[in-house]
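Chemist: A structural model of the following input is requested.
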Amino acid sequence: MHHARDAGAAGELSELRQEYYRCLTRRTDALFELTDAVLCTDGPVRSIAELSFTGEHRRGHGSGYAALARGRVDIDRLRTALTAVSLPRAADGRLVLAVDVTCWLRPEAHTCPQRILCHTYGRGKDQHMMVPGWPYSIVVALETGRHSWTAPLDAVRLAPGDDAASVTARQIRNVVARLIAAGHWSPGDPEILPVADAGYDGPRLAHVLADLSIAVLVRMRSDRVLRRPAPPHPPGTRGRPCRHGGEFVFGDRATWAEPEITSETTTRLYGPALVRAWDRLHPRLTHHIAWAAHDGELPILEGTVIWLQVERLPSGAIPKPVWLWHSRTGLTRAEVDLTWQAFLRRFDIEHTFRMLKQTLGWTTPKLPSPDAADRWTWLLLAAYTQLRLARKLATDLRRPWEKPRPTQRLSPSRIRRGFGTYVHNWPVRPVSRNPLDPARDAPRDCPTTSPRHATTSTPSPAQTSRNPHAAGRPSRATHDPAEQVKTQARRSMNRVCQPCAGGARPS
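Modeler: Okay, the predicted model is just below:
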């Protein structure tokens, strides 16, 4: 039984590696060896050049950067390959997708184009900073169990001017289409459940993706105000019927009334948990920001609001109530329990981001172009997927000070320690290409100076600037010749003659 399972896992991993090799259309061997070097090196990735010391990397220290700069990756085919492998499922057999944005910060890369001000948390309480970088929207499939493994499915870099909500909706739609094409979902199966944090507009996502067999679950801020269903219109009453009922204020218990569902349970990490659910609550929409371009009457988007209170947190912080909004109404007690448990699994995507950044070295290289950053991102997503498929083949190569763990609970770092022993017997790539292959780029001279690019923010297309004329106004110091002459004259007058000053030249 175990031999059949190991053979199936080995065959699936081998098929993925072969398909991944076909997805590399230019600088194929260099990109493939770079991925193997990331998987087989000992310890965190500190530099692309240092990966050339790994036995799986058979080229010089500069080939890695050259492959990322001039190589080509068929990203659409790679998306299909990552979706075609076996995917984890929740306790009820449904696919649970987590979507979140993580940033590749580049604060001092003034010559890198398409940088965006990214939100980062400061050291103080309730403080944040805006740092230039490349934000990526990543979608993963979640699974159950006492581990933090996820299955990456898609990654999209947000360009200047992109609306994050529109990009997320389009990204989820494409992922669901690939899941259906790969046979992971068919009519009659439980609905796919995308899970997102409070930064996403859940009702809008549910409205845009209403034609798909999905149910949206998002966390809402604790200062939100929703509305109850409109009361029936009394017969004989003149005037327009009411579209909204009474208010449901998250911060005012007097407006809550009795919940339709109340549940108490005990969890391993969070202790006793109290859950309450109210059915058929909706936000009051207005023709502003996201709904400014909506034609006609705004829809009524009803859903189920779930209130979750736990006793403790693993970090030791004081727990606060969590408000969740589910796009489906009429949920049963069992469905409510599965809903908030699925949201708690969403935090596994944070562990995936940490693995990509701190161990696999996602944000380590100082790449000059966003295209090279996209190639490096997809190389690491393919590497992480190979680690996930190798779990059934792995053995626990633990350090003397580490506790032994079952094979099912090994972390990605422990799987990576012995990954080289799993793939050495699987020849995937042919003999290396001739260095004089015409498919390679001709040598070109490096420019002496690189152009500088300004950092932009990510406003929604529906948002407008407070001063619409400021964006097109030229800078006087740069474009006005008279102003430049005055500036040079002021600088000349401020200079002090060194012999008269009797001192050293100022630095």
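Chemist: C-alpha only now, for contacts and for neighbours.
Modeler: Will do.
Chemist: any idea which element Asp76 lies in?
Modeler: Using DSSP states H and E, Asp76 maps to helix 75-84.
Chemist: who touches that helix?
Modeler: Applying Cα atoms under 8 Å, 6 or more residues apart in numbering, the contact partners of helix 75-84 are 16, 19-20, 23, 152-154, 178-179, 182, 378, 382, 385.
Chemist: try 6 Å
Modeler: For helix 75-84, the surrounding residues in contact (Cα atoms under 6 Å, 6 or more residues apart in numbering) are Cys23, Ala182.
Chemist: where do the helices sit along the stretch 51-200 of the chain?
Modeler: 63-70, 75-84, 164-181 (DSSP state H, counting those that start in this stretch).
Chemist: any idea how far Gln358 is from the closest residue to Arg59 other than its chain neighbours?
Modeler: Nearest residue to Arg59, sequence neighbours excluded (Cα to Cα, 6 or more residues apart in numbering): Ser52, at 6.5 Å. Plainly put, Ser52 is 19 Å away from Gln358 if you go by Cα to Cα, to the nearest Å.
Chemist: higher neighbour count, those two?
Modeler: Applying other Cα atoms under 10 Å to Ser52 and Gln358 shows that Ser52 carries more neighbours, namely 21 against 15.
Chemist: here is the second sequence; please produce its structure so I can put it next to the first one:
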Amino acid sequence: MISVPEARPVDAAGDLATFRREVYRSLTRRGDALFELTDAVLCADGPVRSLAELSLVAEHRRGHGASYDALAQGHIDVGRLRAALTAAPMPRAADDRIVLAVDVTSWLRPEAHTAPERILCHTHGRGKDQHIMIPGWPYSFVVALQTGRTSWTAPLDAVRLAPGADLAAVTAAQLRDVVARLITAGHWQPGDADIWVVMDAGYDASRLTYLLQDLPIQVLARLRSDRVLRRAAPPHTPGTLGRRRRHGGEFIFADPTSWGAPDVATVTETRLYGPATARAWHQLHPRLTRHAAWADCPDLPILPGTVIRLDVERLPSGATPKPVWLWYSSGADHNPDPATVNLLWQAFLRRFDIEHTFRFLKQTLGWTTPKLRTPHAADRWTWLLIAAYTQLRLARPLAADLRRPWEQPTPPDRLSPARVRRGFRHLRPTTTCPARAPKPTRPGPGRPPGRRNTHPTPHYQVHLAASGDTWQPQPKKKKSVNPRPRRTG
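Modeler: Model prediction:
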């Protein structure tokens, strides 16, 4: 995306203090312990390795058992916390519009047989060119993207996918709630540019477009290279027998002879990828079929959009670049111009910033570190880390660059989340700290020595993501000697 600096808040210290007060008010049970646990995550010297070690941080004034008890027995008013996240300063794209990204990341729990509601989660990179399914808790995130060379995002919502949940339905409900909160907070008003929602190829872009067609949203999704779309139906010839045609000719991604001349063609010089060539074809739609996703739809709709093919000269890794196919739900009465086409493919490249957010949550803030038993405790820990990450984003204009001797100096507007966290301990005394001091207490007696546990923890089966049925290992199928080429509509 074109490099335009994000507008800084007028009062960064006031925004941070207001958000911390709202976070504390949303912690309705075990609030003091949960708030100090969040501060311990922000003020720890290194990556979070365990909850017990967080009790050694000076900002955590309670014992290590209080953290586990707060996550197990505490309560968070998620609605109030979501409103606080949306009310914070919102990053925007180069053309001053809001760009949202959706993606699913997993909290893997392969050996947690006593943890309920585990689902087989898709993982990549754990074997040579293998996609391995591992039990865990998948979470659907919605974040706001910003422009420029940065890894910052603004997480706005997170929902754990229950067994048998429909990803498209869950994502549509998330986006509908997020857009409603953005409108309530005044970040979007009638007359503003539509909100772009960027997603990868794992989402059903056509169904999300249909479910969210009453909102000021435009969907931008990557498509696989084996897709086949249809052109608009030709005009009906008077006197022709039979019903009117619904679809025109095919647009086959793998067959250049079916493309025709592009409606828009642009070439942009980039620093990392060399010349980037974008070609766009308008008024192309997928041919929907009557399967489970559209079973409740009385009439299959026609969803016209713009297909964009992006080709680059090189990749930073040195690998051979492959074309990227994008589909933009432009509608029947709007065809993007060359400037909009350039912003679209640049907005899709900014979607990869969400991967940096996931890596920071897991490797630095320790999102998947605690061995929590119940998924509800995992939800509380997830929301605490989202609140912690938002505090780092709000403290970004206030933080100093406490660099190591071997690190290069960084301008204040280019500090990474890890560097802002490095100096958050110095900012904490200057902002709101509403948590109360712990009361003196003593640990309970526990189970008497020699008495066995007569209430063993139940074991739970792993579920399938689509149907919600329990998973059973299946024998491996032999690969076909002459596989048929893939061609999906």
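Chemist: now the helices of the stretch 51-200 of the first structure in CSV, please, with extra columns for distance to Pro451 of the first structure.
Modeler: Shown next, in CSV, are these (distance: least, Cα to Cα, whole Å):
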stretch, distance to Pro451 of the first structure
helix 63-70, 17
helix 75-84, 28
helix 164-181, 28
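Chemist: out of those helices, which is closest to Pro404 of the first structure?
Modeler: Checking these against Pro404 of the first structure by Cα to Cα gives helix 75-84 as the closest, at 30.4 Å.
Chemist: tell me roughly how far the closest one lies from the second structure on average.
Modeler: By mean Cα distance after the TM-score superposition for the first structure, the fitted helix 75-84 of the first structure averages 0.5 Å away from its aligned residues in the second structure.
Chemist: how about that helix: buried residues?
Modeler: Judged by neighbour count (16 or more other Cα atoms under 10 Å), helix 75-84 of the first structure contains these buried residues: Ile75, Leu78, Arg79, Thr80, Ala81, Leu82, Thr83, Ala84.
Chemist: corresponding residue for the second one in the second structure?
Modeler: Just to be clear, that refers to Leu78 of the first structure. In the second structure, the residue equivalent to Leu78 of the first structure is Leu81, according to TM-score structural alignment.
Chemist: before we move on, what about Leu179 of the first structure?
Modeler: The equivalent of Leu179 of the first structure in the second structure is Leu182 (alignment by TM-score structural alignment).
Chemist: sorry, back to before: from the buried residues of helix 75-84 of the first structure, which single one is nearest Trp307 of the first structure?
Modeler: Once Cα to Cα is applied, the member of those that ends up nearest Trp307 of the first structure is Thr83, at 33.3 Å.
Chemist: hey, where'd the strands end up in the stretch 51-200 of the second structure?
Modeler: With strands called from DSSP state E, counting those that start in this stretch, the stretch 51-200 of the second structure shows them at 75-76, 99-108, 119-124, 131-145, 154-160, 195-199.
Chemist: mean shift of the third one relative to the first structure?
Modeler: Pointing back at strand 119-124 of the second structure there. Following the fit onto the first structure, the mean deviation recorded for strand 119-124 of the second structure is 0.5 Å by mean Cα distance after the TM-score superposition for the first structure.
Chemist: that strand packs against which elements?
Modeler: strand 131-145 (3 or more Cα pairs under 6 Å, 6 or more residues apart in numbering; DSSP states H and E).
Chemist: where in the first structure does the strand it packs on align, residue-wise?
Modeler: Going by TM-score structural alignment: strand 131-145 of the second structure matches residues 128-142.
Chemist: and of the helices of the stretch 51-200 of the first structure, who's closest to Arg94 of the first structure?
Modeler: Closest of those to Arg94 of the first structure is helix 164-181, at 12.1 Å (criterion: Cα to Cα).
Chemist: can you put the buried residues of helix 75-84 of the first structure in a markdown table and add distance to Arg59 of the first structure?
Modeler: Output for the buried residues of helix 75-84 of the first structure, formatted as a markdown table (distance: Cα to Cα, whole Å):
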| residue | distance to Arg59 of the first structure |
| --- | --- |
| Ile75 | 24 |
| Leu78 | 24 |
| Arg79 | 27 |
| Thr80 | 29 |
| Ala81 | 27 |
| Leu82 | 27 |
| Thr83 | 31 |
| Ala84 | 31 |
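Chemist: hmm, back to that, mean shift between the match of strand 131-145 of the second structure and the second structure?
Modeler: Stretch 128-142 of the first structure, aligned to the second structure and superposed, deviates on average by 0.3 Å (mean Cα distance after the TM-score superposition for the first structure).
Chemist: ok, residues contacting that stretch?
Modeler: With Cα under 6 Å, 6+ apart as the test, stretch 128-142 of the first structure has contacts from 96-107, 115-122, 150-158.
Chemist: what subset of the residues you listed is buried?
Modeler: Buried positions within the contacts of stretch 128-142 of the first structure, assessed by neighbour count (16+ other Cα under 10 Å), are 96-106, 115-119, 150-158.
Chemist: pull the number of nearby residues for Lys403 of the first structure.
Modeler: Residues near Lys403 of the first structure, counting by other Cα under 10 Å, number 7.
Chemist: what's it aligned with over in the second structure?
Modeler: Counting by TM-score structural alignment, Lys403 of the first structure lines up with Gln408 in the second structure.
Chemist: quick one: map Arg243 of the second structure onto the first structure.
Modeler: Under TM-score structural alignment, Arg243 of the second structure pairs with Arg240 in the first structure.
Chemist: for that match, what are its contacts?
Modeler: Counted by Cα under 6 Å, 6+ apart, Arg240 of the first structure has zero contacts.
Chemist: can you check the one 4 residues further on too?
Modeler: With contact taken as Cα under 6 Å, 6+ apart, His244 of the first structure is in contact with Pro229, Ala230.
Chemist: now the match of Leu179 of the first structure: how far from Leu175 of the second structure?
Modeler: 10 Å.
Chemist: again with Ala17 of the second structure
Modeler: Distance, Ala17 of the second structure to Leu175 of the second structure, by Cα to Cα: 27 Å.
Chemist: ok, these two, which is more surrounded?
Modeler: Each of Ala17 of the second structure and Leu175 has its neighbours counted (other Cα under 10 Å); Leu175 has more, 23 against 20.
Chemist: at which residues are the helices of the stretch 201-350 of the second structure located?
Modeler: Secondary structure of the stretch 201-350 of the second structure, counting by DSSP H, counting those that start in this stretch: helices at 205-211, 338-350.
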